[in-house]
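Novice: Starting from these lines, generate the structure:
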Amino acid sequence: MTIRVVIADDHAMIRAGLRLVAENADGIEVVGEAADGSEAIAVTRRERPDVLLLDLAMPVADGLEAARTLLAEPAPPRIVMLTTFGSDENLHQALRTGVNGFLLKSSPPEHLVEAIRVAAAGDGLIDPAVTMRLIASFAARPVLVPPPELDTLTEREREVLLLLARGLSNREIAAEAGVGEATVRSHVAQILRKLGLRDRVQAVVLAYESGIVRPGEA
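Specialist: The predicted structure is shown next:
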């Protein structure tokens, strides 16, 4: 099944590069482009893509505004935010808005393809470099009261949550925990269900905001 993608970035050369990488991958089709947030909303509504690659900083309406608008609509696309490291507050706001991942524009091409496929499959992904930036920024923020649902996690599920907080993939978690990837996927699904989270991106945020893991411990 082909993954339909819309690319939104105010720089034509970046859009062209993203399109080239995406369309050179099997099973991915770029069905539209946008040069600002307002246009991104219009193109997404028209094309109904599976995944929207959305620049965080754009004119007219920025990526945050476009994401909020689209995610409030029925059957929204999966959104992967593209960033060159804007303010930490923008990163936090985007995560709380419900985007499905963050990717640095300087990331290797294979990371872009992986982010598209992971998002289309219903999961989330944060570029490891973005994860480190977010982790550092949590050090200056007050710790929130951990949700009571955390007590429903088994010891193994809590271990997997800690590994998720480090930004590890399922394959990396499997190697670290000494279990198979299928087992990891099952644990992650249980964690998300018990905590009422949509994907692993939200799990990373919860782990640090509630003090389950503190910067430097993961």
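Novice: CA atoms for contacts and neighbours, from now on please.
Specialist: Fine.
Novice: who's in contact with Arg156?
Specialist: By CA atoms under 8 Å, 6 or more residues apart in numbering, the contact set of Arg156 is His187.
Novice: Am I right that it is in a helix?
Specialist: Yes - assigned with DSSP: H, G, I helix; E, B strand; the rest coil, Arg156 falls within a helix.
Novice: Please give the structure of this sequence too, so both can be compared:
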Amino acid sequence: MTRVTVVEDHPLYRAAVVSLIDEMVDCQVVGCHSDAESALAAATDEQPDVVVLDLGLPGTDGITALSRFRAMDSPPAVLVLTMSEDPSVLAATLRAGAHGYVVKGSEPEDIARAVEAVAHGQVVFGAQVASAVLAQASGRAASGPAAAFPGLTHREHEVLELLARGRSNDDIAALLFLSPKTARNHVSSIVGKLAAGSRAELVAKARDAGFGSS
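Specialist: As a prediction, this is how the structure comes out:
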């Protein structure tokens, strides 16, 4: 049973999210909070597997709370559920360790699928922000660091950017809409082209070239 904590300051929306999750198979709401501090204080007792987190909270803001959740000894996966479609906000949540980002206008079934996905270790982004995620990955590849590795394809530059950000093969597959096998093949190809002895060495080379720094 997936244990879920909901952190949302709007009472009607909070109740709707709690009701949605309670209706899901294999999910149980173990905490419901209107602010980040109460959710963080209760996390040890609630032990959530997933935190559904609004960003516009009173007191401690959502991104700060996200970082603190991810710094816990047994960190929950965090699904951001927010009104914002701002790419800079999305980027900040990625840096803080979010597993997913869904806009509040999404259909209930899309929110439910996102909760299930992050509970199973996947990375998920709503349709409204998926293009921004890809733009962040491909934008870095279009210039700058990409010049350091001209032998890589455009797609391989995208994969390398995500590797430099610490993303797993499964994350890369989800973000770039690839099959897991295709993502693994891209990583193997990059390792060979850059003569890296290991994945860690590949990531180090990418970061030295400026990938993953935005």
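Novice: what's the single longest helix in structure 1?
Specialist: helix 181-195 (DSSP state H).
Novice: what's the spacing between it and its chain's center?
Specialist: Relative to its chain's centre, helix 181-195 of structure 1 lies at 17 Å (CA atoms, centre = their mean, to the nearest Å).
Novice: now swap in stretch 145-159 of structure 2 and tell me
Specialist: That offset, for stretch 145-159 of structure 2, works out to 23 Å (CA atoms, centre = their mean).
Novice: in it, what's buried?
Specialist: Pro145, Ala146, Phe149, Leu152, Glu156, His157, Glu158, Val159 (16 or more other CA atoms under 10 Å).
Novice: Tell me which stretches of structure 2 form strands.
Specialist: Secondary structure of structure 2 by DSSP state E: the strands cover 2-7, 27-33, 50-53, 77-82, 100-103, 124-125.
Novice: Distance to Gly62 of structure 2 and mean neighbour count added to these, as TSV?
Specialist: Converted to TSV, the strands of structure 2 look like this (distance: least, CA to CA, whole Å; neighbours: other CA atoms under 10 Å):
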stretch	distance to Gly62 of structure 2	mean neighbour count
strand 2-7	9	24
strand 27-33	12	20
strand 50-53	7	27
strand 77-82	9	26
strand 100-103	12	25
strand 124-125	17	22
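Novice: With respect to Gly139 of structure 2, which of these lies nearest?
Specialist: strand 124-125 (18.0 Å; CA to CA).
Novice: what's the closest one packed up against?
Specialist: On a contact count with 3 or more CA pairs under 8 Å, 6 or more residues apart in numbering; DSSP states H and E, strand 124-125 of structure 2 meets strand 100-103, helix 108-119, helix 169-175.
Novice: Looking at those, which one is packed in the most?
Specialist: When these are scored by mean count of other CA atoms under 10 Å, the highest mean neighbour count falls to strand 100-103 (a mean of 25).
Novice: circling back: would you format the strands of structure 2 as CSV with distance to Val133 of structure 2 included?
Specialist: Shown next, in CSV, are the strands of structure 2 (distance: least, CA to CA, whole Å):
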stretch, distance to Val133 of structure 2
strand 2-7, 24
strand 27-33, 28
strand 50-53, 19
strand 77-82, 14
strand 100-103, 10
strand 124-125, 8
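Novice: I'd like the distance from the top helix by length along structure 2 to the chain centre, please.
Specialist: Longest helix in structure 2 by number of residues (criterion: DSSP H): helix 127-142. Relative to its parent chain, helix 127-142 of structure 2 has a centroid offset of 13 Å by CA atoms, centre = their mean.
Novice: Now Val201 of structure 1: which helix or strand?
Specialist: Using DSSP states H and E, Val201 of structure 1 sits in helix 200-209.
Novice: Which strands or helices does that helix pack on?
Specialist: Using 3+ CA pairs under 8 Å, 6+ apart as the contact test, the elements touching helix 200-209 of structure 1 are helix 88-97, strand 125-126, helix 128-138, helix 155-165, helix 181-195.
Novice: ok, now how distant is the residue nearest to the spatial centre of structure 2 from Phe125 of structure 2?
Specialist: Nearest to the mean C-alpha position of structure 2, by CA atoms, centre = their mean, lies His99 at 2.8 Å. Relative to Phe125 of structure 2, His99 of structure 2 is positioned 9 Å away (CA to CA, to the nearest Å).
Novice: Check Val52 of structure 2 too.
Specialist: Distance, Val52 of structure 2 to Phe125 of structure 2, by CA to CA: 13 Å.
Novice: just Pro180 of structure 2 next, same as before
Specialist: 17 Å.
Novice: again with Ala147 of structure 2
Specialist: Taking CA to CA, one finds Ala147 of structure 2 at 29 Å from Phe125 of structure 2.
Novice: could the buried residues of stretch 145-159 of structure 2 be laid out in a markdown table, adding distance to Val78 of structure 2?
Specialist: Formatted as a markdown table, the buried residues of stretch 145-159 of structure 2 follow (distance: CA to CA, whole Å):
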| residue | distance to Val78 of structure 2 |
| --- | --- |
| Pro145 | 30 |
| Ala146 | 31 |
| Phe149 | 34 |
| Leu152 | 33 |
| Glu156 | 28 |
| His157 | 27 |
| Glu158 | 24 |
| Val159 | 23 |
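Novice: Next up, the contacts around Ala164 of structure 2.
Specialist: Val203, Ala204, Ala206, Arg207, Phe211, Gly212.
Novice: 6 Å instead, please
Specialist: Val203, Ala206, Arg207, Phe211, Gly212 (CA atoms under 6 Å, 6 or more residues apart in numbering).
Novice: what's the closest non-adjacent residue to it?
Specialist: Spatial nearest neighbour of Ala164 of structure 2, excluding adjacent residues (CA to CA, 6 or more residues apart in numbering): Gly212 at 4.7 Å.
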